[in-house]
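*Asks:* here you go, sequence then predicted model.
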Amino acid sequence: MKNLSQVVTSQLIALVSGTLFGLGMMISGMVDPNRVLGFLDITGAWDPSLMFVMGGALAVFMPIYLLVIKKRTAPVCSERFRLSNNHMIDKKLVGGAVLFGLGWGIAGICPGPAVTSISGLNPSMLVFIAAMLLGMVIANLAVNKYGKTKPEKVGVTARS
């Protein structure tokens, strides 16, 4: 069981990480749905800035991951890494990815930047977040109603 010091430390790390993520999203302009929609508009006025933001994030993350994180036996604030053992690409994964992509493409924003933009009290972002939370509740109810089933294969296996 964690003591109070460990709980406070993990909460502070979460706060700092979330703050850095939010600041990065705001500074890069990725909380603006027009920027995201511009990236998705490959036949019109394509805006490649999202690609550069993601590339910049990977350029910072990958060396740290390869040199530090990958060599660790456990995360800083937990007893062990909690990675999925499911390497099967199934109907549930594909369906969820399609729904996520449709929502991202229609709204022009994904959940991280949407949560980041709450502080601006933009009514469309608040509606997006409410709809996202409703979707999560509906998905949870559906999983509870129909139970957890074995993944149905769609013919592809992911490798780690």
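*Replies:* Right, received. Where do you want to start? Just so we're clear, the structure is a prediction, and the values are computed from it rather than from any experiment. Numbers count the residues shown, from 1 in each chain.

*Asks:* rest of the way, CA atoms for contacts and neighbours
*Replies:* OK.

*Asks:* can you map out the helices along the protein?
*Replies:* Using DSSP state H, the helices of the chain run over 4-28, 33-40, 49-64, 91-107, 111-116, 123-146.

*Asks:* quick one: closest of those to residue 156.
*Replies:* helix 91-107 (10.6 Å; C-alpha to C-alpha).

*Asks:* on that earlier part again, please convert the helices of the chain to a markdown table, extending it with mean neighbour count.
*Replies:* Listed next are those as a markdown table, based on neighbours: other C-alpha atoms under 10 Å:
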| stretch | mean neighbour count |
| --- | --- |
| helix 4-28 | 13 |
| helix 33-40 | 19 |
| helix 49-64 | 12 |
| helix 91-107 | 14 |
| helix 111-116 | 19 |
| helix 123-146 | 13 |
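
*Asks:* in TSV: these, plus distance to residue 157.
*Replies:* As requested, the helices of the chain are exported to TSV (distance: least, C-alpha to C-alpha, whole Å):
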stretch	distance to residue 157
helix 4-28	31
helix 33-40	28
helix 49-64	24
helix 91-107	12
helix 111-116	27
helix 123-146	23
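
*Asks:* which helices and strands does the longest strand anywhere in the chain pack with?
*Replies:* Across the chain, the longest stretch assigned as strand under DSSP state E is strand 153-157. Contact here means 3 or more C-alpha pairs under 8 Å, 6 or more residues apart in numbering; DSSP states H and E; on that basis strand 153-157 packs against strand 88-90.

*Asks:* okay, now the one to match up with it:
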Amino acid sequence: MTRVLSALVAGLVFGAGIAVSGMINPAKVLNFFDFAGAWDPSLAFVMGGALAVTAVGYRLALKRPRPLLDTAFHLPSRRGIDMPLLAGSALFGIGWGIAGFCPGGSIPALGLGKTSALIFVAAMIAGIALARLMRRTAGAPSSPA
């Protein structure tokens, strides 16, 4: 129960940060990518702030022998850059640039009842399902959910 409540609180804090920063507004996000037009650099500060908080948080957390609510840290073991990573990153960037939503911004936007967020999340879920199906068909191990 403690893990569920802590996940809920973390999700609420994350969603509030996304909402306050304006990342649930596709127009603001698209303006960030519009260097030749109505460029809005404010999201660069949001990303920089998130990077700084994450860097400090990881430094402090990894000094502990284990997480507060688990028996061990679960860190990625793969370090290489491969085609699935490159393709996924490219699709993420293209989708973010076209729709103005990323997964982190689309979920809080659902709470506002935005139809565009609902369409984006439905397409994202369909894409995840399609990628898993393609991996299974190709015989490649599926990444953990």
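*Replies:* Thanks, I have it. Keep in mind that this is a model prediction, so the values were computed, not measured.

*Asks:* show me what residue 153 of the first structure aligns to in the second structure.
*Replies:* Taking TM-score structural alignment, the alignment leaves residue 153 of the first structure unpaired with respect to the second structure.

*Asks:* setting aside sequence neighbours, what's the nearest residue to residue 153 of the first structure?
*Replies:* Leaving aside its sequence neighbours, residue 153 of the first structure sits nearest to residue 90 (C-alpha to C-alpha, 6 or more residues apart in numbering; 4.9 Å).

*Asks:* pretty sure that neighbour contacts residue 154?
*Replies:* Yes - counting by C-alpha atoms under 8 Å, residue 90 of the first structure does reach residue 154; the two are 5.5 Å apart.

*Asks:* between these two, which one's more packed in?
*Replies:* A side-by-side neighbour count of residue 90 of the first structure and residue 154, using other C-alpha atoms under 10 Å, places residue 90 first with 17 against 12.

*Asks:* that one maps to what in the second structure?
*Replies:* Per TM-score structural alignment, residue 90 of the first structure is aligned with residue 82.

*Asks:* from residue 92 of the second structure, how far off is its match?
*Replies:* To residue 92 of the second structure, residue 82 of the second structure is 15 Å away according to C-alpha to C-alpha, to the nearest Å.

*Asks:* same deal with residue 36 of the second structure?
*Replies:* The spacing between residue 36 of the second structure and residue 92 of the second structure, counted by C-alpha to C-alpha, is 22 Å.

*Asks:* swap in residue 25 of the second structure?
*Replies:* From residue 25 of the second structure to residue 92 of the second structure the distance is 17 Å (C-alpha to C-alpha).

*Asks:* residue 68 of the second structure too?
*Replies:* 31 Å.

*Asks:* surely residue 107 of the second structure touches residue 121?
*Replies:* Yes - using C-alpha under 8 Å, residue 107 of the second structure is in contact with residue 121, at 7.4 Å.

*Asks:* in the second structure, which residue is most central in space?
*Replies:* Centroid-nearest residue in the second structure, with C-alpha atoms, centre = their mean: residue 104, separated by 4.3 Å.

*Asks:* distance of that one from residue 67 of the second structure?
*Replies:* On the measure of C-alpha to C-alpha, residue 104 of the second structure and residue 67 of the second structure end up 23 Å apart.

*Asks:* what does residue 23 of the second structure correspond to in the first structure?
*Replies:* Here residue 23 of the second structure is matched to residue 30 in the first structure, going by TM-score structural alignment.

*Asks:* quick one on the thing from earlier: ok, the residue nearest to the centre of the second structure touching residue 16?
*Replies:* No - using C-alpha under 8 Å, residue 104 of the second structure makes no contact with residue 16, being 11.0 Å away.

*Asks:* that older thread, the residue nearest to the centre of the second structure: what's it in contact with?
*Replies:* Counting by C-alpha atoms under 8 Å, 6 or more residues apart in numbering, residue 104 of the second structure makes contact with 15, 18.
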